[in-house]
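In: Would you be able to build a 3D model of this:
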Amino acid sequence: MKIQQGFAAQFVVQDPPLGTGHAVLKALPALGDFAGSVLIMYGDVPLIKEETLKKLIRVHQKQKAALSFATARLDHAPPYGRIFRNEQGEVLKIIEAKDILKEQSHINEFNVGLYLIEASFLKKTLKKLSSANKQHEYYLTDLVELAARAKQKIATLDINDELEWQGINNQLDLARVEKRILQDRCQHW
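Out: Reported below is the predicted structural model:
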């Protein structure tokens, strides 16, 4: 995406790191009185495409959602949160990989760490997060369950390209992402 002239960035330090929800909570004061949609994405996912961001924005706006996020359906189980839906297909919550129960391990829809959340919902709900989980962290993903319980509209966007949302958690992940970047550069040279 092209950054508009006059764009200003503000950095917020999360110390100590207490989870993704805590990171956003630390950044919340930077929003001030902003009242629009807030894009949140994990910092270790460098291949997200501009078109994917635009699709997420369109889905969010079309469905008038309080919270939208990207998912992927896979045959294998990456170490990411799984999307728990009811029989009608409505999202109920995201269960983090370390908190998944054996009987939930069949779920093949995963969270890819790309969110669009209305600032009003984010400001009101973020403070309700709890660290009562196996990692003792504040999960941003718990906002999904809080939205579902509050009967807020939740929208999802399926991303088919697994490398697009590949997180970099080790040297092998880094090598995969670097290979993809080089391939893309060669194709568009």
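
In: Only C-alpha atoms from now on, for both contacts and neighbour counts.
Out: Will do.

In: Would you tell me which strand is longest in this protein?
Out: In the chain, assigned by DSSP state E, the strand with the most residues is strand 109-118.

In: Which elements pack onto that strand?
Out: Counting contacts by 3 or more Cα pairs under 8 Å, 6 or more residues apart in numbering; DSSP states H and E, strand 109-118 packs against strand 37-41, helix 50-62, strand 67-73, strand 82-85.

In: okay, now residue 94: neighbour count?
Out: By other Cα atoms under 10 Å, 23 other residues sit near residue 94.

In: just residue 162 next, same as before
Out: Neighbour number of residue 162 under other Cα under 10 Å is 13.

In: check contacts around it.
Out: residue 72 (Cα atoms under 8 Å, 6 or more residues apart in numbering).

In: one step back: give me the contact list for the longest strand of the chain.
Out: With Cα under 8 Å, 6+ apart as the criterion, strand 109-118 contacts 35-42, 56-57, 60, 65-74, 80-83, 94, 165.

In: how much does it deviate in direction from strand 67-73?
Out: With axes from the mean of the first three to the mean of the last three Cα atoms, to 10 degrees defining the directions, strand 109-118 sits at 160 degrees from strand 67-73.

In: quick one on the thing from earlier: please convert the helices and strands packed on strand 109-118 to CSV, extending it with mean neighbour count and distance to residue 156.
Out: CSV is the format used below for the helices and strands packed on strand 109-118 (neighbours: other Cα atoms under 10 Å; distance: least, Cα to Cα, whole Å):
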stretch, mean neighbour count, distance to residue 156
strand 37-41, 17, 14
helix 50-62, 16, 8
strand 67-73, 22, 5
strand 82-85, 21, 10
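
In: Out of those, flag the one nearest residue 101.
Out: Among the helices and strands packed on strand 109-118, the nearest to residue 101 by Cα to Cα is strand 82-85 (10.9 Å).

In: Need the contact partners of the next helix or strand after the closest one.
Out: With elements assigned by DSSP states H and E, the helix or strand that comes after strand 82-85 is strand 91-95. By Cα under 8 Å, 6+ apart, the list of residues contacting strand 91-95 from outside reads 81-86, 111, 141-142, 144-145, 148-149, 154.

In: And this one, please, so the two structures can be compared:
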Amino acid sequence: MVPFFTVVKLSVIILAAGEGTRMRSSLPKVLHPLCGRPLLGHILAAADALAPVASVVVLARETVERVRAQFGEKYLYVVQAERLGTGHAALQARPVLRDRCDEVLVLLGDAPLVRPETLQAVVALRRARGALVALLSFIADPPAGYGRVVRDAAGQVTAIVEERDATEEQRAIREVNSGAMCFDAAWMWQALDRVQRSPVKGEYYLTDLIALAIEDGGVGAVAALPATDPTEAWGVNDRAQLAQVERVLQTRLLDALMRSGVTILDPAATYVDVGVVVGQDTTLLPGTMLRGATRVGAQCTIGPHTLLVDTTVADGARIRYTLAEGAVIAANADIGPFTHLQT
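Out: Sure thing, here's the model as predicted:
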């Protein structure tokens, strides 16, 4: 166990070098918009909440400059010149992180729904157990395509078995690996050199570190935290999955607004971006879309069928059947129907 007075320096590695061919797009997968923010931006925001000493994004050569242009120099960017698997991808971050941290949190760049508090719980679990590795698992139904989390009778993790290598008994296990893993940094850097190339695909898998951790530290060297919300582990491989993830995130955003005192007449017909602010006792009618940096005051009525983009609305305004882009709307204003406002 890490003493409470010890400052443990955390770094984050985000694996984002996948080709993204199933998106059928000239835009890199991690830059596709999701509720007003690039997909990768959601993972970076979750990582930022943990106050890491550094966050490194591992990218393909052809995408690194576009991603850097989007997110700036707050983050570090490294290139995986050859796509040789997740273990090889994590290894590319070693030169810039090796002497900077005590533990490393590895995240997938296409899994944008994970919450900061869940990541913090994974980090806390590793520290509390003194484990070499802690991972986020989830219950999948069906579990096809995922590595199974194998536990012994005492509940200790004994292996992560990829589906292609699983026995029939192991294939029936529904607890699977999400891909989010926290490592003891010193152990991880040396263990990555011991990962063997897969004879099937010729790649180096980060999950092979699980077996090495158990080999080095015995049972108890690996801990797994089952996610209470399986959607936190959902990934995006194509546009259909992007739409599914967007629905989940929209539900979260709208639920948060309603709990804060906003009335939403039909959540299924209402859309808000991340970062939109809506005041107490405001009502959003069906067909309302609030995009970008929009801020709506208290006791307003917005909609129906109204799109506000980067617009500021003061208290008490009524806006219906309106498109407003970059507008500033005064208190108690009555706008619409069929109005277009621009700066």
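
In: Let's have the helices and strands packed on strand 109-118 of structure 1 in JSON lines, adding distance to residue 30 of structure 1.
Out: Below are those laid out as JSON lines (distance: least, Cα to Cα, whole Å):
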{"stretch": "strand 37-41", "distance to residue 30 of structure 1": "12"}
{"stretch": "helix 50-62", "distance to residue 30 of structure 1": "21"}
{"stretch": "strand 67-73", "distance to residue 30 of structure 1": "19"}
{"stretch": "strand 82-85", "distance to residue 30 of structure 1": "29"}
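
In: closest one to residue 178 of structure 1 among those?
Out: Nearest to residue 178 of structure 1, of all these, is helix 50-62, at 18.3 Å by Cα to Cα.

In: The closest one aligns to what range in structure 2?
Out: Under TM-score structural alignment, helix 50-62 of structure 1 corresponds to residues 116-128 of structure 2.

In: ok, residues contacting that stretch?
Out: 1-2, 46-47, 49-50, 105, 132-136, 181-183, 223-225, 227.

In: of those, buried ones?
Out: Among the contacts of stretch 116-128 of structure 2, the ones that count as buried by 16 or more other Cα atoms under 10 Å are 46-47, 50, 105, 132-136, 181-183, 223-225, 227.

In: Now do the same for residue 108 of structure 1: its match in structure 2.
Out: Looks like residue 108 of structure 1 aligns to residue 174 there (TM-score structural alignment).

In: whoops, residue 97 of structure 1 was the one
Out: Aligned partner of residue 97 of structure 1 by TM-score structural alignment: residue 163.

In: tally of neighbours for that match?
Out: For residue 163 of structure 2, the neighbour count with other Cα under 10 Å is 17.

In: Same check on residue 172 of structure 2?
Out: Counted with other Cα under 10 Å, the neighbours of residue 172 of structure 2 add up to 13.

In: which residues does it contact?
Out: Contacts of residue 172 of structure 2 (Cα under 8 Å, 6+ apart): residue 143.

In: do you know how far it is from residue 140 of structure 2?
Out: 11 Å (Cα to Cα, to the nearest Å).

In: And for residue 313 of structure 2?
Out: Remark: distance between residue 313 of structure 2 and residue 140 of structure 2 (Cα to Cα) = 43 Å.

In: Between those two, which has more neighbouring residues?
Out: Each of residue 313 of structure 2 and residue 140 has its neighbours counted (other Cα under 10 Å); residue 313 has more, 25 against 19.

In: That one against residue 302, yeah?
Out: No: with contacts counted by Cα atoms under 8 Å, residue 313 of structure 2 stays clear of residue 302, the gap being 9.8 Å.

In: returning to that earlier point: superposed on structure 2, what's the mean shift for the longest strand of structure 1?
Out: Strand 109-118 of structure 1, aligned to structure 2 and superposed, deviates on average by 0.6 Å (mean Cα distance after the TM-score superposition for structure 1).

In: List the buried residues for the helix or strand following that strand?
Out: Heading C-terminal from strand 109-118 of structure 1, the first helix or strand you meet, by DSSP H and E, is helix 119-125. Judged by neighbour count using 16+ other Cα under 10 Å, the buried positions of helix 119-125 of structure 1 are 119, 121-123.

In: Could you do stretch 160-169 of structure 2 as well?
Out: In stretch 160-169 of structure 2, counting by 16+ other Cα under 10 Å, buried: 160-163.

In: Nearest residue to the middle of structure 1?
Out: For structure 1, residue 113 is the residue whose C-alpha lies nearest the centre (Cα atoms, centre = their mean; 2.5 Å).

In: quick one: that residue and residue 70 of structure 1, what's the gap?
Out: 7 Å.

In: do residue 36 of structure 1 as well
Out: From residue 36 of structure 1 to residue 70 of structure 1 the distance is 19 Å (Cα to Cα).

In: Residue in structure 2 paired with residue 71 of structure 1?
Out: Residue 71 of structure 1 maps onto residue 137 in structure 2, by TM-score structural alignment.

In: Revised request: answer the last question for residue 10 of structure 1.
Out: Residue 10 of structure 1 maps onto residue 76 in structure 2, by TM-score structural alignment.

In: Next, the contact list for that match, please.
Out: Counted by Cα under 8 Å, 6+ apart, residue 76 of structure 2 has contacts 54-57.

In: Give me the subset of the residues you listed lying in strands.
Out: Short answer: those in strands (DSSP E) are 54-57.
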